[in-house]
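Colleague: Test case, fold it:
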Amino acid sequence: MKISTKGRYGLTIMIELAKKYGEGPISLKSIAQAHNLSEHYLEQLIAPLRNARLVKSIRGAYGGYILAKDPQNITAGDIIRVLEGPITPVEGIEDEEPAKRHLWIKIRDAIKDVLDNTTLEDLASFTDDNEQDAYMFYI
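Modeller: Model (predicted):
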């Protein structure tokens, strides 16, 4: 399974909304500028997220978008499924021989586990410090 720009940029939108959760609406223009992305493309991605009730739109001069739920209640899997469709590493798993089918199912389940156990809150609060395994040497 390869995540397209729809999934990647959709996650970008949602992470930015999660970082500003509770602070009011955020414009797609500001997200596009901050990440050097096409505002027009982001507008195409926000519609299915709104239809899935993951975001709400706020009209007006100071309008934009806000999360429809708390960031801890939205997973990466929710977003990827809306924008990319079902999570499957191989089309036609049911037609595979049993050994390969078992492998594809294990891969699918591992991907689902990671996506469904990673919340927007996790992604919004992530820093490089969270993954730092290196030793710090002082001279």
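Colleague: contacts and neighbour counts: CA atoms only from here.
Modeller: OK.
Colleague: need the strands for the chain, in chain order.
Modeller: Ranges of strands within the chain are 55-58, 64-67, based on DSSP state E.
Colleague: Out of these, which one sits most buried?
Modeller: Of all these, strand 64-67 has the most neighbours on average by mean count of other CA atoms under 10 Å, namely a mean of 22.
Colleague: Please provide the structure for the following sequence as well, for comparison with the first:
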Amino acid sequence: MRLSTKGRYGVLAMYELARRYGDGPISIKEIAAIQDFSNAYMEQLFSALKKSGLIKSLRGARGGYQLSRPPAEITVGQIIDALEGPIELAECVGGPEGFVCKKSADCVTRGLWMEVQDSIRGIIDHRTLEDLLIQSGAVLPVED
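Modeller: So this is what the prediction gives:
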């Protein structure tokens, strides 16, 4: 399993929005320049993040994007799910609804894969953008 650039870049872009939470909207161009990403790729990511309700856009000369909720209320798991879909370590532990592996009754590794997937989910579903701000030593934004 490997997280794609969508998930990795998306978390970094959301971190930038969290860092400036409460300061008003930020343009994609500005975030792309800070993180050294292409504008076109950021537009794709922000389209998915907006569709998922994690960010909102404001139009006009001072328009741009901002978080739809405070950094403490947005998890890394929500960002990754919005951009990559649910993490599926193996079909037997996270595959399509109703999927049943014909070997699951005798599979000696299914429990291991379930434990690994649950551990990953446990971390990303509880780590918030605010946690990343604290970890980086950034000054926490003042909530509205």
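Colleague: Point out the one among the strands of structure 1 that comes closest to Glu39 of structure 1.
Modeller: Closest to Glu39 of structure 1 of the strands of structure 1 is strand 64-67 (CA to CA; 12.5 Å).
Colleague: Serialize the strands of structure 1 to CSV and add fields for distance to Ile111 of structure 1.
Modeller: Formatted as CSV, the strands of structure 1 follow (distance: least, CA to CA, whole Å):
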stretch, distance to Ile111 of structure 1
strand 55-58, 24
strand 64-67, 24
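Colleague: of those strands, which approaches Leu17 of structure 1 most closely?
Modeller: Checked against CA to CA, the stretch from those lying closest is strand 64-67, at 6.1 Å.
Colleague: contact partners of that closest one?
Modeller: Residues outside strand 64-67 of structure 1 that contact it (CA atoms under 8 Å, 6 or more residues apart in numbering): 14, 17-18, 21, 24-28, 54-58.
Colleague: how far away is the most centrally placed residue in structure 2 from Leu45 of structure 2?
Modeller: Among the residues of structure 2, the one closest to the centroid is Ile79, at 1.9 Å (CA atoms, centre = their mean). Ile79 of structure 2 sits 10 Å away from Leu45 of structure 2, going by CA to CA, to the nearest Å.
Colleague: overlap in contacts of these two?
Modeller: Counting by CA under 8 Å, 6+ apart, the shared contacts of Ile79 of structure 2 and Leu45 are Gly10.
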